[in-house]
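J.: need a 3D model of the following:
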Amino acid sequence: MELKELTDLLRECAGVDEGVDLDGDVLDTPFDELGYDSLAVLQVTGVIERDHRIQLSDDTVAEATTPRLLLEFINEQLGAASAVRAA
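T.: Now for the predicted structure:
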């Protein structure tokens, strides 16, 4: 998953703060500085889990305080799921 897909989902699921440019360099910006609380991030990860048939633990989601960290966790699970499906 790329940053563009994640930011699109953030916009769709939780909206966007007027003062935030999600098209900018936001990979290492904490979600709370982007205007997203933990519930918004959980909502987005729920959509990702459903759409990509992966599972992220609540602890993992809580540790993902920035888009970069969340993408790392998501892509790790996507890779694992892909390997299982290929086997």
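
J.: okay, CA-based contacts and neighbour counts for the rest of this
T.: Will do.

J.: can you tell me how far the nearest residue to residue 9 once chain neighbours are set aside is from residue 25?
T.: Counting by Cα to Cα, 6 or more residues apart in numbering, residue 44 is the residue found nearest to residue 9 once chain neighbours are left out, at 6.4 Å. The spacing between residue 44 and residue 25, counted by Cα to Cα, to the nearest Å, is 19 Å.

J.: nearest residue to the middle of this structure?
T.: Nearest to the mean C-alpha position of the chain, counting by Cα atoms, centre = their mean, stands residue 70 at 4.8 Å.

J.: can you tell me the SS state at residue 24?
T.: coil (DSSP: H, G, I helix; E, B strand; the rest coil).

J.: equivalent analysis for the one 3 residues further on, please.
T.: Using three-state DSSP, the structure places residue 27 in coil.

J.: could you also give me the structure for this next sequence, so I can compare it with the first?
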Amino acid sequence: MSAHGVTALSIDEFTRILRESAGEDEAVDLNGDVADLLFTDLGYDSLALLEVAGRIARDYGVDIPDEDLDGAETPRAFVDLVNSALSAD
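T.: From the prediction side, this is the model:
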């Protein structure tokens, strides 16, 4: 369990954080099944993902190294990184 008491991050929680941290492209519906869509197809670039990673670090106490973020090309991959770090704590 992390220092913040969270044991796992859900896709729904992640998309909420994504909206709050990096905004939402009006052409993209994050309410659907977006877990396996590429961030580039969802309208998010690496800067947006760094914003999200910073928010997750503050809110959940999980630091994701930049080189790991580079390989997380979908919401599911990003959530898996966070959850791996949470389970390691």
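
J.: circling back to that earlier point, of residue 44 and residue 25 of the first structure, who's got more company?
T.: Higher neighbour count among residue 44 of the first structure and residue 25: residue 44, with 21 against 9, using other Cα atoms under 10 Å.

J.: okay, and that one sits in which element?
T.: helix 38-52 (DSSP states H and E).

J.: quick check: what element follows that helix along the chain?
T.: Proceeding N to C from helix 38-52 of the first structure, the next assigned helix or strand is helix 58-63, under DSSP H and E.

J.: tell me the residues of the second structure aligned with that next one.
T.: Aligned by TM-score structural alignment, helix 58-63 of the first structure corresponds to residues 66-71 of the second structure.

J.: got the contact list for the aligned residue in the first structure for residue 43 of the second structure?
T.: Under the alignment (TM-score structural alignment), residue 43 of the second structure pairs with residue 35 of the first structure. If a contact means Cα atoms under 8 Å, 6 or more residues apart in numbering, then residue 35 of the first structure has 16, 17, 20 as its contacts.

J.: again, only this time at 10 Å
T.: The contact partners of residue 35 of the first structure, taken as Cα atoms under 10 Å, 6 or more residues apart in numbering, are 14, 15, 16, 17, 18, 19, 20.

J.: for it, which three-state class applies?
T.: Quick answer, by three-state DSSP: residue 35 of the first structure is coil.

J.: any figure for the gap between it and residue 51 of the first structure?
T.: Taken as Cα to Cα, the span from residue 35 of the first structure to residue 51 of the first structure is 24 Å.

J.: residue 23 of the first structure too?
T.: With distances taken as Cα to Cα, residue 23 of the first structure is found 23 Å from residue 51 of the first structure.
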